[in-house]
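Peer 1: Dropping the sequence and predicted coords here.
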Amino acid sequence: MAKTYFTEDHEWLRVENGIATVGITDYAQEQLGDLVFVDLPEAGKAVSKGDAVAVVESVKAASDVYAPVDGEVTERNQELSSDPSLVNSSAESNGWLWKMKLSDESQLDGLMDEAAYKAKLA
């Protein structure tokens, strides 16, 4: 069963069978405003926790998206290259950014669950 985690930098990751789907939270996309461009990592790229992996650009600002854990990018959301607004309309489902194979699942222990993330925003 998939489990969802959240980071201090407003990323979410849904983990199932050692693969994490990563995106930005609904709160983050609201802060950015309408996205006009998304720069995503290539499949096969090794990333370390805290690395800037992607860039989301809105009419207001460009913002880095960080790797929440160590791993290897396995896929990127191709739909976003032609329709970055998917992140605005569906940040925590269809607007995912990339998928990655985890290299150290113990790193998930340092992340927040949804209740803790919502408490942080409150």
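Peer 2: Received, thanks.

Peer 1: contacts and neighbour counts: CA atoms only from here.
Peer 2: Fine.

Peer 1: And the contacts of the strand or helix carrying Val53?
Peer 2: If you go by DSSP states H and E, Val53 is part of strand 52-58. Contacts with strand 52-58, where a contact means CA atoms under 8 Å, 6 or more residues apart in numbering, come from 32-41, 47, 62-67.

Peer 1: before we move on, what about stretch 73-92?
Peer 2: With CA under 8 Å, 6+ apart, stretch 73-92 has contacts from 12, 23-26, 29-30, 33-47, 94-101.

Peer 1: Could you check it and say which residues are buried?
Peer 2: Going by neighbour count (16 or more other CA atoms under 10 Å), the buried part of stretch 73-92 is 73-77, 80, 84-88, 91-92.

Peer 1: among those residues, which are in strands?
Peer 2: In this view, the buried residues of stretch 73-92 that belong to strands under DSSP state E are Val73, Thr74, Glu75, Arg76.

Peer 1: then this one, side by side with the first:
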Amino acid sequence: MKKRGNFLFIEKQDDVYTISLTPELQDDIGTVGFVEFSTGDTIQAEEPILNLEASKTVLEINTPLTGKVVERNEAAVKEPSLLNSAKREENWIVKLTDVDEAAFNKLEEA
């Protein structure tokens, strides 16, 4: 199941919620040249999960959900342009667990 929030896609598979940039946001920011992930194992809704510098902007990306960070796309640190990819397996930001199902269900359908 896929939802939208904060110009991000949130895709649920089993108990893992994968957050990635929407194509619209990718177009708006341009080519990503630098990324820095927030630290910490848990994150609250509307807290930053990523800071990025792109050809058109410098942006702080905030999560629409509260959860436990189980994985970050560390490959994007070495190759930031992966976040511009159309491929789901390349353009994700973080993966969360322990997300409130009701909060996820309140998000807009993708």
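Peer 2: Done, it's in. Note that this is a predicted model, so its numbers are computed, not measured.

Peer 1: Drop the TM-score for these two in here.
Peer 2: Once superposed, chain against chain, the TM-score is 0.90 (TM-score structural alignment, normalised by the length of structure 2); 110 aligned residues with a CA RMSD of 1.6 Å.

Peer 1: if we can go back for a sec, want to throw the buried residues of stretch 73-92 of structure 1 into TSV with distance to Glu16 of structure 1?
Peer 2: TSV is the format used below for the buried residues of stretch 73-92 of structure 1 (distance: CA to CA, whole Å):
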residue	distance to Glu16 of structure 1
Val73	15
Thr74	14
Glu75	15
Arg76	17
Asn77	17
Leu80	22
Pro84	25
Ser85	26
Leu86	22
Val87	21
Asn88	24
Ala91	19
Glu92	15
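
Peer 1: Nearest to Tyr5 of structure 1 among the residues you listed?
Peer 2: Closest to Tyr5 of structure 1 out of the buried residues of stretch 73-92 of structure 1 is Glu92 (11.4 Å), distances taken as CA to CA.

Peer 1: Val56 of structure 1 matches what in structure 2?
Peer 2: Using TM-score structural alignment, the partner of Val56 of structure 1 in structure 2 is Leu52.

Peer 1: Leaving out chain neighbours, which residue sits closest to that match?
Peer 2: Val35 (4.4 Å; CA to CA, 6 or more residues apart in numbering).

Peer 1: And that neighbour, what's its match in structure 1?
Peer 2: Mapped onto structure 1 by TM-score structural alignment, Val35 of structure 2 lines up with Val38.

Peer 1: and the most centrally placed residue in structure 1, what helix or strand is that in?
Peer 2: Closest residue to the average C-alpha location of structure 1: Gly23 at 2.3 Å, with CA atoms, centre = their mean. In this structure, Gly23 of structure 1 sits in strand 19-24 according to DSSP H and E.

Peer 1: ok, residues contacting stretch 4-16 of structure 2?
Peer 2: Counting by CA under 8 Å, 6+ apart, 1-3, 17-22, 24-25, 62-64, 95-98, 107-110 sit against stretch 4-16 of structure 2.

Peer 1: are any of those residues buried, and which?
Peer 2: For the contacts of stretch 4-16 of structure 2, a burial check counting by 16+ other CA under 10 Å picks out 2-3, 17-22, 62-64, 95-97, 107.
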